[in-house]
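>>> no sequence on hand, only this structure:
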C-alpha cells in the first residue's frame, strides 16, 4: 500500500548548516528533523521516529557521500547524498483504528536535489539486521543536452569491506532491468574493485511513487518495493572478498525504467 500527501506549504524553521541541525515543517502534517520525524496525517494515522547517531557513508570522511571527494562539487546538475547508512531508531506508529506498533531498527537517511531529474533511474538500499553491512546505489541516464550521460553511484559497506564505485573512477556498469519481474542486476567495476548486485522482489509488492518536476510532483513516476532480496558479491583485484544477502531491502524502478524490460547492457 502506498499513501502520499502533498502539503500546500513547507518551510525550514531551523537550519544550522555548521552543526548539521535542521527542522523542516510541512504545514498541517508535522516535521522532519535531524533528530527524527513527527507526522499526523488526515487519515488519522500518526508516525513518530527518533534518530540516534548517524553512521556516515565513509568511515574516514564523515561528510562524504556516494560522490566521495566530489560530494559537493557545485558543477553537478544533480546530487544524491546519503547522510547515514544505518542510524539506530525507535519508532511508534499509531493507526487510525487505534492499533499501535512500536519497535527499534536502523534507518537509511538520504536526500537528493538539483536542476534536473533523470528520465530513467534505478535505486536500491538495504541494511543488515545487525547493522554491520549496508548496500546502496542510484543512477541512470541523465540526458544532459546535447549529451546522453549514464552515471551510477554504488556502495557496499561491511566490517571487512568498504567499497565505492562511481563515475570519476572511470567505472564501467553492466545492467539488466526487468521491472515486470521485479528483477535488477548490476555489475559495477573500476580498475581495482567490482560489485555484482542482484535484487529480486515480488512484482505484487511494488507501489507507485510520485516524482518532482518543474511543474510540481507527477504521480506514478516510479514503482518501489520494500520487500526485495538483494545479494552482493564484492571483488578486489579479481578476488572474491565477501558475499552478502539482504532481505527486506528497497528496490525502485524510476520513470522510463518502470515499464520497459531491458536486457543486459553496458555503460
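Thanks, I have it. Predicted model, so just to flag it, every value in this text is computed and none were measured.
>>> every contact and neighbour count from this point should use C-alpha atoms.
Fine.
>>> ranges for the strands of the stretch 1-150 of the chain?
For the stretch 1-150 of the chain, applying DSSP state E, counting those that start in this stretch gives strands covering 10-16, 21-26, 30-33, 36-40, 46-51, 78-94, 100-114, 120-127, 133-141, 150-158.
>>> so which of those strands gets nearest residue 178?
Between residue 178 and the strands of the stretch 1-150 of the chain, the tightest spacing by CA to CA is seen for strand 120-127, at 11.1 Å.
>>> and that closest one, what does it pack onto?
Under the contact definition 3 or more CA pairs under 8 Å, 6 or more residues apart in numbering; DSSP states H and E, strand 120-127 sits against strand 100-114, strand 133-141, strand 239-255.
>>> just to revisit the earlier point, Throw the strands of the stretch 1-150 of the chain into TSV and include distance to residue 221 and mean neighbour count, thanks.
Output for those, formatted as TSV (distance: least, CA to CA, whole Å; neighbours: other CA atoms under 10 Å):
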stretch	distance to residue 221	mean neighbour count
strand 10-16	22	12
strand 21-26	22	17
strand 30-33	23	18
strand 36-40	24	16
strand 46-51	25	18
strand 78-94	18	19
strand 100-114	16	14
strand 120-127	10	22
strand 133-141	15	21
strand 150-158	19	21
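>>> want to compare, so here's the second one:
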C-alpha cells in the first residue's frame, strides 16, 4: 500500500474512534454510532426562535435518523424518524429522506403537510480555521470518548422561509447558530444552552456539559464558547477551569483562564420546558430532553480583571437531559 492511501486508512480508523487529528474537519461524518446536527434561528425583533435538529445513527443493521423541529412562541414541536439516514465522510452533507437534507449550504426540512423549512446559509462567523482543535478542546484528539461537541457556526446570512403550521416565517432577519455532536450516544446526564438576542447583535454564546466516561472514571465536564464578532473564546478543560451548577430551573456556568472570566446565569423564567425526543442507539427508540426555547441568560465577560461586556438575552435555549 502506497503512502497516501495508507495514511488515509489510518486517518479514517482514527476518526472512527470519535477523535479528530489536529486540524481535521469534525463536520465530516465519523461513522460514529450517533452523529447529531443542530441549527437554531433567533429572530430577536419578533421574539421568535426556531430549532432544527437531525440525528444520524450508524446502526450496523440499518442506518436511521431523527429530525426534530421546534418553535417559540407557539410551543410547536414535530419529529420524525426514518430509515436510511446518511452523513457524508467527504463533505458537510446530511440526508434523511424524505424529511431532511443539507447540501452546499441549502437546508430543507419537511415534516408532514404543515412543516416545510427551506433556506440557504451563508456563514458569517464560524469556528476559526487557525484553531487546530475543535470545540471539545484537547478531548477532541482523545479516542473512544462517549461524546464530543463542536459549535461551528455563530452567525450566517439566511435566505428562505419556514412554514410552521398556520404561519410562514421569513428567516432573513434571523441570527443562526449551528453545532455538531457525536459519539457512542448521549451522556447519562447533560446540560446545554445557546443564545443570540443580546444588545450586541454579534454576540453568540453556547455551553454544554455532562457526565462523561465509564464507571468510576465518569466525570462532570463542561465547556463554553463565546463569540463576539471576530473574537472567539473557547473555554474547555484542562486549559480553562469550567464549573457548572444546574438545578431547579437554573443554569450557572463559569469559565476561567489566565486572561478571561466568563459567567453565565440561565433562568427558565417561569417558562414550561418542551420535551424533545433524543435518539437512543437501538433503531427508532427514544429518550427525551427538557428544553426551554426562550429562557433568560445573563452573560458577564472580564478580561485581565476588567469587565468588557455584561448583558442578557430573553431568547436563550436552556436544556437538561437524563437517560
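Yep, that arrived. These numbers were taken from a predicted model, which means no experiment stands behind them.
>>> one step back: any idea which of the helices and strands packed on strand 120-127 of structure 1 gets closest to residue 218 of structure 1?
strand 239-255 (10.3 Å).
>>> returning to that earlier point: dump the helices and strands packed on strand 120-127 of structure 1 to CSV, plus distance to residue 227 of structure 1.
Below are these laid out as CSV (distance: least, CA to CA, whole Å):
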stretch, distance to residue 227 of structure 1
strand 100-114, 15
strand 133-141, 15
strand 239-255, 4
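>>> quick one: closest of these to residue 91 of structure 1.
Minimum separation from residue 91 of structure 1 across these (CA to CA) falls at strand 100-114, 5.5 Å.
>>> show me how far that closest one is from its chain's centre.
For strand 100-114 of structure 1, the distance from its own C-alpha centre to the chain's C-alpha centre is 10 Å (CA atoms, centre = their mean, to the nearest Å).
>>> quick one: list the elements packing against that strand.
By 3+ CA pairs under 8 Å, 6+ apart, strand 100-114 of structure 1 packs against strand 78-94, strand 120-127.
>>> what's the closest of the ones you listed to residue 103 of structure 1?
Nearest of these to residue 103 of structure 1, taken as CA to CA: strand 78-94 at 5.5 Å.
>>> what does stretch 149-161 of structure 2 contact?
26, 117-127, 134-136, 168-182, 202, 204, 206, 208, 225, 227 (CA atoms under 8 Å, 6 or more residues apart in numbering).
>>> for that stretch, give me the average deviation versus structure 1.
Taken over the aligned residues, the distance from stretch 149-161 of structure 2 to structure 1 averages 1.5 Å (mean CA distance after the TM-score superposition for structure 1).
>>> where does that stretch end up in structure 1?
Mapping stretch 149-161 of structure 2 onto structure 1 (TM-score structural alignment) gives residues 80-92.
>>> give me the most central residue, structure 2.
residue 179 (3.4 Å; CA atoms, centre = their mean).
>>> that one maps to what in structure 1?
Using TM-score structural alignment, residue 179 of structure 2 pairs with residue 110 in structure 1.
>>> can you check residue 319 of structure 2 too?
By TM-score structural alignment, residue 319 of structure 2 lines up with residue 252.
>>> which non-adjacent residue is nearest its match?
Sequence neighbours aside, residue 224 is the residue nearest to residue 252 of structure 1 in space, at 4.3 Å (criterion: CA to CA, 6 or more residues apart in numbering).
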